[in-house]
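Visitor: Dropping a prediction and its sequence here:
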Amino acid sequence: MNVDVVRGQAGDASARFELSGLLAMRCYAALSIFLVHLIALPKLPIPTYLWFLPAHFGNGVPLFYIVSAFGLFVGYRGRIKTRQELREFYLRRFLRIAPLFYFIMLFYVPFCWTMWGTTIPLSQFVSSALFIFNFVPNHVAGFVMASWSIGVEMAFYAILPLLVFAITGLARSLVLLAVAVFLSANWDLAFHGTEGALALFGQLSLMAHLFYFAAGIAGCYAWLGLRRTSPQIGRIVFAASLLTIAGLICFASQIAVLIGTMLGPSGGSGVKAIWAVALTGAVVGVSLYPQKWFVNPAAKLLGNASFSIYLWHPVVIVILDRLGLYHTIYASFDGVSIPFLASLIATLAVLIPLSLLSYRYIERPGMALGARFNRLGAA
């Protein structure tokens, strides 16, 4: 589903909601994750004033989850009632993800051999192709870099029709959010002290991230209740959320200590829950009133290609690092500010055209194929 325009449900099924704010959020989520990996993969030195990038911009992944649940509930609530509608939902979701993901999987066969001299085990290739790797402890991270979140997303798609049936209003969505936070906290406790593949499974499984999706669902119902109010409400919600996010960044250690003192080993889940609420508030605010400085043409364009940006960016970074680009840039300038900026610009100069082409020639045909199959099935 394109989250820019989604069809309304539950009493206003003929309505079309312009949700360009969700596209912009997808852009910023993808770019924030890109920045984290641009620093981490080639181990680039960064200016001290950018300390918050590696520390907090990984929250782009939870933002993706929140936007996904928000957009899907706006579009599918009240729609998945028959076997045909259930079939249409799963087919659309599969063909939204699979074409590009399968292309990337095949690309990784020569890529891994060329870069590291490694081969991909057949069992891991199959679990990724079947989108079941989130349920396999030794495969949960995926062999495609950063694909662990795709496993989480596909697992959420599997249960979404049940959630659409059960969660029919704001009150129920808040109950779901509370239950999801409780389950996540206990899931973390269950894996506390584990190491290796088991610890990774605990961190990357759907259960550890379910409350982000629940927050997005609650955000959808909050938006539905507020969307006919004054645009000023959207401005206020968005501004308050940005201030909260800034506070979480500036006082992260103090907040973590405070919540850790209150909740003990479950304190990490408490901090994540606060982040989920703050990010959801931003999504609700930008959906109520998409301010032009934030929801601009570039953000919407890259929001459409955000899935391509997400899957291609580690590949681009690794290749440019192997070619020695970052080493050459850092050796050519004094300090770290200018080299980091030059590295950022050079990487985006490769990544953005590649992602736009990937979206145009792989993602869009896949989405069109899903729509065509569904029209044939309904005929």
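Guide: Yep, that arrived.
Visitor: going forward, measure contacts between C-alpha atoms and count neighbours the same way
Guide: Fine.
Visitor: is it true that Phe70 touches Tyr212?
Guide: No - Phe70 is beyond contact range of Tyr212, at 10.2 Å (criterion: CA atoms under 8 Å).
Visitor: so where do the helices sit in the stretch 251-379 of the chain?
Guide: 252-263, 267-288, 297-304, 306-322, 325-332, 337-358, 364-378 (DSSP state H, counting those that start in this stretch).
Visitor: and the comparison structure, right after this:
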Amino acid sequence: MTPSKPDRFPYLSALRGLAALWVVMAHVALMPNPRFVLPWWPQTLAQSGVMGVNLFFLVSAFSLCLTMPKHDSEQRPYLGFMLRRFFRIAPLFYALIGLACLSHWFNPAGLPYNYKTILANLTFVFNFTPGLGYQSSVLFAGWTIGVEMAFYLVFPFIYARTKSVTLAIRALVVALVVAAVFRSVIGNLVAEPRIYIPKSIFHLAPMFMFGIIAFYVVQIAGEWTHKRAIGAILLASVPLQFYVIVSGMVPFGEPMYWQGPMFGCLLVGLYLFPIKPLVNRATVWLGNVSYSVYLVHGPIIAALFPLFWRLRHSGLSEPQAYVLLLAITLLCVIPVATLTYYGWENWTNEWGKRFASRCAGGKRVEGTGIDSAKVVVAESREERGGYPAESLT
């Protein structure tokens, strides 16, 4: 195996790794019946695990902004962009749908598998369709894939119109207005709006806009003096913002959207001051396999339920059992995710990038006779080893 090149954006990979870890921590605590009863701070952290998904969305938008300039060298940039995103997301998603059809372990929630739900998932239109197995996906926690794919459809058009912090903030305002209108009218269109709204792209689009804002802030931050001091201040503000959000003390608006500034401070802060407890070889590596971790962890937790029951009735306290079972879960999830990443996900992603480059075509550089498609392929090879735009969310 050819050694992968150093990660060009370790703070982004680390954030993806931490987000994946947060989601696993939440599901270990919340999936069992009954749920774990933990002290206040770990209980709050576990119950807030959905924030890890929103962090994925913010980092995803940031990462996509990084990769867009290379599409300028293609004859069909939108085609190239969508093909790359398809081959980044679809192969592993499709493979696990196939496994879920064959084994109940990959369908711990008992989601309905029929030709309608499977077709909706294979075509990535399920985020727009209410109902179990549709918007929720037929894969455990797969609903986020529908959100991501819906965002990919419009991202190139948003990016073309947000070339500065000011324009990105305007896009955020538009997204917030659209989300407010959506929440006000959707009750007339679906039977269970309280279930449909939290997983809809229309409700979640502002989280992606915060990622675009963070991208342009980072461009400016590269010229700041006292970077480490500013980064330290931004990072120090994150726990305070988290406390305000989970305590219900946000001054106005939807509490979820206050996660955008919080994660924006985290992202920009780590860019300016990448502290070792958060940005290190372990978190960066975990970020590289985070998509696999995200998709395989649910079935593995479900398969471990008998062990969960035994350890919770073995005399251990709830916090002790939780910590032990979280460690066991990670010892199972990470090796499986590593196998799916290197054995399938990374291979199909690399093939897909080469295929996308051929389909998108390259503009001939005037005066050189060089087809820029070859340059695109060369650049895609440099992305191996955790280039941020090649992970989920």
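Guide: Happy to help now that I have it. The structure presented is a predicted model; accordingly, all values stated were derived computationally and were not measured.
Visitor: Tell me how they score on TM after superposing.
Guide: Overlay of the two chains. TM-score (TM-score structural alignment, normalised by the length of structure 1): 0.85; 353 aligned residues with a CA RMSD of 2.6 Å.
Visitor: any idea which of the helices of the stretch 251-379 of structure 1 is most buried?
Guide: Among the helices of the stretch 251-379 of structure 1, ranked by average contacts under mean count of other CA atoms under 10 Å, first place goes to helix 267-288 (a mean of 24).
Visitor: can you count the residues close to the corresponding residue of structure 2 for Tyr108 of structure 1?
Guide: If you follow Tyr108 of structure 1 across to structure 2 using TM-score structural alignment, you land on Ala100. Counted by other CA atoms under 10 Å, the residues lying close to Ala100 of structure 2 total 20.
Visitor: quick one: Ala100 of structure 2 from Ala321 of structure 2, how far?
Guide: 29 Å (CA to CA, to the nearest Å).
Visitor: for structure 1, longest helix please?
Guide: When structure 1 is parsed with DSSP state H, its longest helix is helix 83-116.
Visitor: what packs against it?
Guide: helix 148-166, helix 306-322, helix 364-378 (3 or more CA pairs under 8 Å, 6 or more residues apart in numbering; DSSP states H and E).
Visitor: Name the residues of that helix that are buried.
Guide: 85, 88-101, 104-105, 108-109, 111 (16 or more other CA atoms under 10 Å).
Visitor: What range does the helix or strand following it cover in structure 2?
Guide: Using DSSP states H and E, the helix or strand that follows helix 83-116 of structure 1 in sequence is helix 122-129. Counting by TM-score structural alignment, helix 122-129 of structure 1 pairs with residues 115-122 of structure 2.
Visitor: Touching that stretch from outside, list them.
Guide: Contacts with stretch 115-122 of structure 2, where a contact means CA atoms under 8 Å, 6 or more residues apart in numbering, come from Tyr94, Phe126, Gly133, Tyr134, Ser137, Val138, Gly146.
Visitor: From the chain's centre, how far out is it? Work that out for me.
Guide: Counting by CA atoms, centre = their mean, to the nearest Å, stretch 115-122 of structure 2 is centred 22 Å from the centre of its parent chain.
Visitor: Identify the residues contacting the spatially most central residue of structure 1.
Guide: Centroid-nearest residue in structure 1, with CA atoms, centre = their mean: Phe64, separated by 2.4 Å. By CA under 8 Å, 6+ apart, Phe64 of structure 1 lies in contact with Met25, Arg26, Ala29.
Visitor: Put the buried members of these into a ChimeraX selection.
Guide: Only the buried entries of the contacts of Phe64 of structure 1 go into this ChimeraX selection, using 16+ other CA under 10 Å:
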select :25,26,29
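Visitor: For the contacts of Phe64 of structure 1, give me CSV that also has secondary structure and distance to Ala378 of structure 1.
Guide: Below are the contacts of Phe64 of structure 1 laid out as CSV (DSSP: H, G, I helix; E, B strand; the rest coil; distance: CA to CA, whole Å):
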residue, secondary structure, distance to Ala378 of structure 1
Met25, helix, 33
Arg26, helix, 31
Ala29, helix, 35
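Visitor: Check the contacts of Phe64 of structure 1 against Gly303 of structure 1 and report the nearest one.
Guide: Nearest to Gly303 of structure 1 among the contacts of Phe64 of structure 1: Arg26, at 5.0 Å, using CA to CA.
Visitor: picking that back up, specify which residue of Phe70 and Tyr212 of structure 1 has the higher count of neighbours.
Guide: The residue with more neighbours, out of Phe70 of structure 1 and Tyr212, is Tyr212; 30 against 26, by other CA under 10 Å.
Visitor: so how far is Ile66 of structure 1 from the more buried one?
Guide: 6 Å.
Visitor: what is in contact with these two at once?
Guide: Ala276.
Visitor: Let me see the contact set for the residue mapped onto Gly202 of structure 1 from structure 2.
Guide: Structural alignment places Gly202 of structure 1 opposite Ile197 in structure 2 (criterion: TM-score structural alignment). Each residue near Ile197 of structure 2 by CA under 8 Å, 6+ apart is listed here: Arg183, Ile186, His203.
Visitor: In helices, which of these fall?
Guide: Using DSSP H, those in helices are Arg183, His203.
Visitor: Got a quick PyMOL command for the buried subset of the contacts of Ile197 of structure 2?
Guide: Of the contacts of Ile197 of structure 2, the buried ones go into a single PyMOL selection, burial set by 16+ other CA under 10 Å:
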select buried, resi 183+203
